[in-house]
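# Predicted model follows, preceded by the sequence.
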Amino acid sequence: MIADSISDLLTLQQVCDLLQCHPNTLRQWDKRGLLQALRLGARRDRRYKKEDVLLFLEKNSLAGGIDENPMHRKCAPRFIDLFAGVGGIRLGFERNGGKCVFTSEWDEACKDVYEANFGHRPAGDITKLKTEDIPEHDILVGGFPCQTFSIIGRRKGFSDTRGTLFFDIERILRDKRPYAFMLENVRSLVNHDGGRTFAVITDCLRSLGYFVHWKVLNGLDFGVPQKRDRTIIVGFRQNHPFEFPTHAETPTKTLSEILEPDEKVDKKYNLSEKVLNKIHSRVKKSMEGPTIWHENKSGNIGVHKFSCALRANGSYNYLTVNGTRRLTPREMYRLQGFPDSFKIPAVDTQARKQAGNSVVVPKIQAVAKAMMEAMKKSPMPVTNHLV
């Protein structure tokens, strides 16, 4: 028989609001014996003793809090940069006062570029790194690869899907418990495998105790003339009033500001006569330059005042300047919003791949700013997150 009266017991929602945490965080604490609940009635509803909750709150307030908001400290928010590539996401977060404390990237050529620009070499393959070797951090960021989830993986649960690199993000979030995260991926992630892949990912993130937000953002809205849609997923341990940015604070650059004058470009970037004849025979209409000619998968040529999305793989000729030459590596990096001070030590073939695999830096910068601003605001009630 339970001695406590109903008035001395708190509901799951009441405790979430008091501790400013996600319901799934409470469930995890219950399983770990940190803050245990009573189970009442036929539905086995969770109820918490007031004295247990107040003692837990006092204990963790004195200790700095289990889920301490990094914006309440005087030092810079610490972040780790996973699947880092050449460091585009890092640039966006550093421009908002973040301090990178760990980087992981498996590609050696990308490591060379990263080291040339940031002064240290990233750690290797994240799947081979132990969680305890990763330093404490406030924010996890990364542009993880999208891989197909197996039917067995979906049936058994996400932690059994060993073949996906997202598993390593889940592992680090679960073990290190950073206050927030930001993940970047291709637009098609949302609809991959009929939407099941994205559902598994977001359900997993919520099960770890994060309030999750996502949106598809286009590079054209964030200062660069590149039509590049990407899925951005953001999460916080507390229910902050977060809104995705809609545009950059500065006007979008034109191709004239991105492209070098043809007479200053090495002739090795000029198209061969064979390629010239092919694409000019397929273009239906042109316009006054500067323009980017884009060849789609069907072989049709479109002429635009912006660039279609850069690719890491595929033909080097799918994007051409005025239908006469290829983009230089520096121009490709500019289309991603990298500053001209960014060093490109790689050979052209590697540089093109690296630029195509990277992110629109001003877009990441805008998202990072929105995250920092959201964390400065008081969390909202968690009524709509009782899942």
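Yep, that arrived. Note that the structure is predicted; figures quoted are calculated from it, not measured. Numbering: from 1, shown residues only.

# only C-alpha atoms for contact and neighbour calcs from this point on.
Will do.

# mind listing the strands for the stretch 151-300 of the chain?
With DSSP state E, counting those that start in this stretch as the criterion, the stretch 151-300 of the chain has strands at 180-186, 211-218, 226-227, 229-236, 292-295.

# tell me which residues in the first one are buried?
Taking 16 or more other C-alpha atoms under 10 Å as the neighbour-count basis, strand 180-186 is seen to contain the buried residues 180-186.

# re the thing from before, please identify the most buried of the strands of the stretch 151-300 of the chain.
strand 292-295 (a mean of 24; mean count of other C-alpha atoms under 10 Å).

# Give me the residues contacting that strand.
Residues outside strand 292-295 that contact it (C-alpha atoms under 8 Å, 6 or more residues apart in numbering): 301-308, 317-323.

# now swap in stretch 141-157 and tell me
79-84, 89, 159-161, 163-166, 181-186, 189, 193, 197, 200.

# put this beside the first:
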Amino acid sequence: MSEFDTIAEAQPGLEDRQLAARLQAVYDIKTLLATLQQVGHAKWTRESLSRWLKGTGGTLSQAEADALARLLPQPPAHHPHYAFRFIDLFAGIGGIRSGFEAIGGQCVFTSEWNKYSVRTYKANWYCDPQAHVFNQDIRDVTLSAQPVSEQEAYRHIDQQVPDHDVLLAGFPCQPFSLAGVSKKNALGRAHGFECEAQGTLFFDVARIITAKKPAIFVLENVKNLKSHDKGKTFRIIMETLDELGYDVADADLNGAADPKIVDGRHFLPQHRERIVLVGFRRDLNLPKFTLSALAQHYPQQRIPLRQLLDSQVEAKYILTPSLWKYLYNYAKKHQAKGNGFGYGLVDPDKEHGVVRTLSARYYKDGSEILIDRGWDKEQGEVDFDHPQNQQRRPRRLTPRECARLMGFEAPGETRFRIPVSDSQAYRQFGNSVVVPAFAAVARLLQPWIAQAVKQAVK
């Protein structure tokens, strides 16, 4: 059975039009044309392929259909026998989804507003057309931008969002605005969070939790969420979740040993701290859960950076002479002032620790993680322009190497599809989570999810 047949079996009646629609949602015509030409059929041109995509001409051979189908994600091995259902809010490129799908979950709803992230998401994660809803602007579901009452919003959410056991959300951190009491009363709002959290994207998550009452949620954000706005933002979030009837794991723990702060450095050679809020519906009386047990899922040995890198990369990833000189002089200027600003130059042959956090701005200059190609740091500023030094200018990571540093694929793999430009890919990986860290959270949660599902069936 071909991969195209597998898709057709999973989606009865799938024909060229449906395949074309799925491909166009992910890939540009240049990529599709190159794929068809690799099959060995010279009949395809941009014009003929464009006609096929529009449904006005051309047919696919079985080999061509197979080649195009391989560009799309296949159902997971446990399809259609899923252990539980989950939704993926502010999904990015699926970093949190990965671990929960790996333990037998079925994603039934995804929300992501960035059109480039949507392309990467759809290129890598199977979305069952019979059981999955894809949404871009979450406010269209929660009606948070419209003057409606709570009950109207909840009814709309219940209609738009499928039932689920686990809610995942990597919501952005925003300032909390306080709505006026008169406006609250005019709209018939009863809940405190409807007032205090209005105008934030957490407010949309809270509305969905209220309407759908999932057994468990996993919320992710940057570590600084705890200190944002002098702690006010985090206080409102925790009070809201308590008001909604959920117990948050390790809620009473803080300080340096706070298990809610998960560092990706335990899984991959990158310092990347995230706050993880795991909540359980109080009325289910599930056993106590703590993220401190996550340590039992740490790998025995962390993969060194050098194993994540390619031996050869294109010249475009090497810093230009002007950019490297700018970064070099900028760092020296701040070092002279006693500041810590500067680039992060890493020798992969010597580095056994962790690199700096990969950020969404990495596409600009790559300064936080630069790969040392033999730059002679002892020669100093006088010999900066020496030809031998210039030949050894550092390079930035490639998008493929970023995929490995974030854990979307293992060393040497190229299985994670990157259908967007380098700039967009850097943004996406820089905004994502360390995949094995959240896969470990999912494995740790698995018995609690199973018990919650079992109780729901009774």
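Received, thanks. Treat the numbers as computed from the prediction; the structure is a model and nothing was measured.

# show me where the stretch 251-387 of structure 1 has helices.
255-258, 273-282, 329-335, 348-357, 361-375 (DSSP state H, counting those that start in this stretch).

# can you check the stretch 51-200 of structure 1 too?
Going by DSSP H, counting those that start in this stretch, the stretch 51-200 of structure 1 shows helices at 88-94, 108-118, 151-156, 166-176, 196-207.

# need those in TSV with distance to T231 of structure 1, can you?
Output for the helices of the stretch 51-200 of structure 1, formatted as TSV (distance: least, C-alpha to C-alpha, whole Å):
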stretch	distance to T231 of structure 1
helix 88-94	14
helix 108-118	23
helix 151-156	21
helix 166-176	15
helix 196-207	10
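
# Among the ones you listed, which comes closest to E132 of structure 1?
helix 166-176 (8.5 Å; C-alpha to C-alpha).

# Superposed on structure 2, what's the mean shift for that closest one?
Following superposition, helix 166-176 of structure 1 is found to deviate from structure 2 by 0.7 Å on average (mean C-alpha distance after the TM-score superposition for structure 1).

# Structure 2: matching residues for that helix?
Counting by TM-score structural alignment, helix 166-176 of structure 1 pairs with residues 202-212 of structure 2.

# List the contacts of that stretch.
Contacts for stretch 202-212 of structure 2 (C-alpha under 8 Å, 6+ apart): 138-139, 142, 144, 153-155, 157-158, 161, 163-164, 167, 169, 171-173, 193-194, 197, 237, 240-241, 244.

# Strands of the stretch 51-200 of structure 2, start to end?
Using DSSP E, counting those that start in this stretch, strands in the stretch 51-200 of structure 2 cover 84-89, 105-111, 133-135, 166-169.

# circling back: with distance to Q350 of structure 1 as extra columns, can I get the strands of the stretch 151-300 of structure 1 in TSV?
Shown next, in TSV, are the strands of the stretch 151-300 of structure 1 (distance: least, C-alpha to C-alpha, whole Å):
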stretch	distance to Q350 of structure 1
strand 180-186	21
strand 211-218	25
strand 226-227	20
strand 229-236	22
strand 292-295	21
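
# so which of the ones you listed gets nearest T254 of structure 1?
strand 226-227 (9.8 Å).

# Superpose on structure 2 and give me the mean offset of the closest one.
Aligned to structure 2 and superposed, strand 226-227 of structure 1 gives a mean residue distance of 0.6 Å (mean C-alpha distance after the TM-score superposition for structure 1).

# From the contact counts, what lies against that strand?
strand 307-308 (3 or more C-alpha pairs under 8 Å, 6 or more residues apart in numbering; DSSP states H and E).

# In structure 2, what range does the strand it packs on match?
Alignment of strand 307-308 of structure 1 against structure 2: residues 355-356, by TM-score structural alignment.

# centre of the chain versus that stretch, how much separation?
Centroid separation for stretch 355-356 of structure 2 versus its chain: 19 Å, with C-alpha atoms, centre = their mean, to the nearest Å.

# what comes into contact with it?
With C-alpha under 8 Å, 6+ apart, stretch 355-356 of structure 2 has contacts from 269-272, 344, 346, 368-369.

# what do you get for stretch 105-120 of structure 2?
By C-alpha under 8 Å, 6+ apart, stretch 105-120 of structure 2 touches 25-27, 82-93, 97, 101, 127-128, 131-138, 161-162, 164, 417-420, 424, 428.

# For stretch 113-126 of structure 1, which residues meet the burial criterion?
Those would be 113-114, 116-117, 121-122, 124, 126, for stretch 113-126 of structure 1 by 16+ other C-alpha under 10 Å.

# actually stretch 89-105 of structure 1, not the one I wrote
Neighbour-count burial for stretch 89-105 of structure 1 [16+ other C-alpha under 10 Å]: 89-96, 98-100, 102-105.

# What of stretch 143-162 of structure 1?
By 16+ other C-alpha under 10 Å, the buried positions in stretch 143-162 of structure 1 come out as 143-144, 146, 149, 153, 158, 161.

# need the contact list for A355 of structure 1.
By C-alpha under 8 Å, 6+ apart, the neighbours of A355 of structure 1 are 310, 312, 329, 332-333, 336.

# what do you get for C204 of structure 1?
Here C204 of structure 1 is in contact with 158, 170 (C-alpha under 8 Å, 6+ apart).

# still on that earlier bit, so which of the buried residues of stretch 89-105 of structure 1 is the closest to Q365 of structure 1?
Once C-alpha to C-alpha is applied, the member of these that ends up nearest Q365 of structure 1 is G92, at 3.8 Å.
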